[in-house]
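S.K.: got a predicted structure here, sequence first:
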Amino acid sequence: MAVSTDTIPESSAAGPAKTDAVQPRIVPVRRTGQWAAAVAVLLLLAGAVSSVVRNDAFQWDVVGDYFTSASVLRGLGLTLWLTAVVMVLGFVLGTLLAVMRLSANPVLRNVSWGYIWLLRSTPILVQLLFWFNIGALYPQILGVKTVNLLSPVTIAIIGLTLHEAAYAAEVVRGGILSVERGQIEAAESLGLGRLRRLRRIVLPQAMRSIVPPAGNMLIGTLKGTSIVSVIAVQDLLYSVQLVYHRTYQVVPLLLVATIWYVVVTSLLSVGQHYVERYYARGTAGAR
């Protein structure tokens, strides 16, 4: 039977129709609100910076004159030295307290807990004033007068170190607890002693958890040393106080101390970043 081609649809006679898919047009999201907020924040920031720079009351010329003066640099040097000594001694004592806190001996564990509880429960200013007046309780220690034995700098080292050790103990304890129990059990199976396990196995792995809070403690200690000015230790803050008590230029001298604190803490933050990256090698936190 013949089939008329007139009855066949044109599309069928011409073969299969071409069905090219229409690609959707990608329209970027308009972030109008975010851009408006960013512009507003930048304008406010620019206005604040301009008001500080152009305000004659800040006396920037006086800031420049005293920024590198001999008395300020001596105070800065004492602040840095005091920070380093307190951090080293604080973490040495804090590590000992952390090991005691994790000990199976109930006496050591409870003594460590009591020390940490007491030192963290009292303000550092109260502790410093207590040590400053220790001569009223113990006029002599081993036949030596405490007035001659404990200078203001020595009192500052003792008070700050004992205070920092309480916080360092918790930082170190948290780092030790972050190490997997299997690592310690493997070291025990190899016959390693407790101290060697702590030094060769536990602490190197715990450093990944210890370094970030330790870096924050270092910066906090640097700024916290300013409190020793109440016991006449000539740190950075006390040095500028001596100057503005004489010249009555309070604001520019406080700016001198503020800028130095910002500079030093910024440098410490950069160093903390590289130390964290070093101990984070081989982990997801390395970058």
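M.R.: Yep, that arrived. Residues are numbered from 1 along each chain as shown.
S.K.: only C-alpha atoms from now on, for both contacts and neighbour counts.
M.R.: Fine.
S.K.: helices along the stretch 151-287 of the chain, start to end?
M.R.: Taking DSSP state H, counting those that start in this stretch, the helices of the stretch 151-287 of the chain run over residues 152-177, 181-189, 194-197, 203-224, 236-247, 250-279.
S.K.: in JSON lines: these, plus mean neighbour count and distance to A84.
M.R.: Output for these, formatted as JSON lines (neighbours: other Cα atoms under 10 Å; distance: least, Cα to Cα, whole Å):
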{"stretch": "helix 152-177", "mean neighbour count": "22", "distance to A84": "10"}
{"stretch": "helix 181-189", "mean neighbour count": "13", "distance to A84": "32"}
{"stretch": "helix 194-197", "mean neighbour count": "13", "distance to A84": "26"}
{"stretch": "helix 203-224", "mean neighbour count": "19", "distance to A84": "8"}
{"stretch": "helix 236-247", "mean neighbour count": "18", "distance to A84": "15"}
{"stretch": "helix 250-279", "mean neighbour count": "16", "distance to A84": "12"}
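S.K.: Serialize these to TSV and add fields for distance to L82.
M.R.: TSV is the format used below for the helices of the stretch 151-287 of the chain (distance: least, Cα to Cα, whole Å):
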stretch	distance to L82
helix 152-177	7
helix 181-189	36
helix 194-197	30
helix 203-224	8
helix 236-247	11
helix 250-279	14
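S.K.: between those, which one is closest to P16.
M.R.: helix 250-279 (62.4 Å; Cα to Cα).
S.K.: adding another structure so you can compare the two:
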Amino acid sequence: MTTSVDKVPEGPGPSGTASPHHPIRAVPVRHYGRWVSAVVVVGVLAALGAAFAGGKITWSTTREFLFNADIMAGAGNTLFISVASMVLGLVLGVTAAVMRMSGNPVMSGVAWLYIWIFRGTPVIVQLLIWWNLALVFPTMFGQDTNKVITPLVAALLGLGINEGAYMAEIVRAGIQSVDEGQTEASHALGMSKGQTMRRIVLPQAMRVIVPPTGNEFINMLKTSSLAFVVTYPEVMLKVQDVYTNNLAVMELLFVACFWYLVLTTVFSIGQFYLERRYARGSSRNLPPTPLQKIKANMFSLRTPGGAL
């Protein structure tokens, strides 16, 4: 806490003589710049709000389609494809991470090639390749490829396989964060490599894996909007169908923003509590929950040191 010091005039000491020591009274220094910057920020936000409120946007149209049945169905499809793609990405990521760390050069090389290709090319390109796979393979499993690669399958493969490449590096970093002594001790107890990985390494690596995995899932919810290029009926495609007919482009885009914010907010809260759970074994003081933060700061603008 930054303070100023006020000296109290000398007075006679207990024995009637002047005391050589001066009592000090700490006075908090007022940080007026903080208040000025806060006013400026609030003013800018108010100006932006007024600009949107007074713009050529028919907010009644936004409210009308906010809970439209088709758009809500699209939001449900967005959630489904995001979860399904993330599960596929996790499976592929764990597999590729273990292969990448393998002593077998073929396994390690294949995993490296997979990560290099799918991390190095745009998701939208990968989606279009899966969607047009019939141009390369006219038939698959004895059937017309166009019947096998449906919009759902194309979206799942495009998003899930791409996510697996990112998850592979996240899982590998988590595994390498576990001390090698843990592995040596488990081998000394007679555990196989597979048992060591499942029972010793991965449970401890979860503390490192969970936070970036949560961020990847939040990103997946937004990246799923690219599935409209393969005509998968997620929320963005539903919104496009509506504004193509009524030409209320901005109004419907705000509807899409609303649903993406709802989904990401819900899962961000879930991610926080999941991270908090895995932090119990490594942190003496768990981070405060959002409700605890709100309660602590609702009526106070004081800094952690106590200064205004």
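M.R.: Done, it's in. No experiment lies behind these values; they were computed from the predicted model shown.
S.K.: mind checking the TM-score on these two?
M.R.: Scored against TM-score structural alignment, normalised by the length of the first structure, the superposed chains reach a TM-score of 0.91; 272 aligned residues with a Cα RMSD of 1.5 Å.
S.K.: returning to what we had before: any idea which of the helices of the stretch 151-287 of the first structure gets closest to V99 of the first structure?
M.R.: That would be, of the helices of the stretch 151-287 of the first structure and by Cα to Cα, helix 152-177, which comes in at 7.4 Å.
S.K.: what's the mean distance for the closest one versus the second structure?
M.R.: Average distance, helix 152-177 of the first structure versus aligned residues of the second structure after superposition (mean Cα distance after the TM-score superposition for the first structure): 0.7 Å.
S.K.: A57 of the first structure: which of the helices of the stretch 151-287 of the first structure is closest?
M.R.: helix 250-279 (8.2 Å).
S.K.: which other helices and strands contact that closest one?
M.R.: helix 60-66, helix 203-224, helix 236-247 (3 or more Cα pairs under 8 Å, 6 or more residues apart in numbering; DSSP states H and E).
S.K.: S102 of the second structure contacts G109, correct?
M.R.: No: applying Cα atoms under 8 Å as the test, S102 of the second structure and G109 come out as separate, 9.5 Å apart.
S.K.: sorry, back to before: now the helices and strands packed on helix 250-279 of the first structure in JSON lines, with distance to R31 of the first structure?
M.R.: Listed next are those as JSON lines, based on distance: least, Cα to Cα, whole Å:
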{"stretch": "helix 60-66", "distance to R31 of the first structure": "40"}
{"stretch": "helix 203-224", "distance to R31 of the first structure": "35"}
{"stretch": "helix 236-247", "distance to R31 of the first structure": "46"}
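S.K.: out of those, nearest to L118 of the first structure?
M.R.: helix 203-224 (18.8 Å).
S.K.: relative to helix 181-189, how tilted is the closest one?
M.R.: 120 degrees (axes from the mean of the first three to the mean of the last three Cα atoms, to 10 degrees).
S.K.: let me know the secondary structure of T95 of the first structure.
M.R.: Secondary structure, DSSP: H, G, I helix; E, B strand; the rest coil: T95 of the first structure is helix.
S.K.: hang on, it packs against V172?
M.R.: Yes: counting by Cα under 8 Å, T95 of the first structure does reach V172; the two are 6.1 Å apart.
S.K.: which one in the first structure is aligned with A188 of the second structure?
M.R.: Matched across to the first structure, A188 of the second structure falls on S189, judged by TM-score structural alignment.
S.K.: from Q183 of the first structure, how far off is its match?
M.R.: 10 Å (Cα to Cα, to the nearest Å).
S.K.: now swap in N105 of the first structure and tell me
M.R.: N105 of the first structure is 22 Å from Q183 of the first structure, by Cα to Cα.
S.K.: can you check G224 of the first structure too?
M.R.: 37 Å.
S.K.: can you check S239 of the first structure too?
M.R.: From S239 of the first structure to Q183 of the first structure the distance is 50 Å (Cα to Cα).
S.K.: tell me the SS of V27 of the first structure?
M.R.: V27 of the first structure is classified as coil under three-state DSSP.
S.K.: neighbours around it, how many?
M.R.: Using other Cα atoms under 10 Å, V27 of the first structure is surrounded by 6 other residues.
S.K.: that one and F130 of the first structure: what is the separation?
M.R.: 68 Å.
S.K.: where do the helices sit along the stretch 1-150 of the first structure?
M.R.: So, for the stretch 1-150 of the first structure - with DSSP H, counting those that start in this stretch - the helices run 10-13, 32-54, 60-66, 70-101, 106-121, 124-132, 146-149.
S.K.: now the ones you listed in a markdown table, with mean neighbour count and distance to L255 of the first structure?
M.R.: As requested, those are exported to a markdown table (neighbours: other Cα under 10 Å; distance: least, Cα to Cα, whole Å):
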| stretch | mean neighbour count | distance to L255 of the first structure |
| --- | --- | --- |
| helix 10-13 | 10 | 85 |
| helix 32-54 | 11 | 11 |
| helix 60-66 | 15 | 7 |
| helix 70-101 | 20 | 12 |
| helix 106-121 | 15 | 31 |
| helix 124-132 | 17 | 23 |
| helix 146-149 | 14 | 35 |
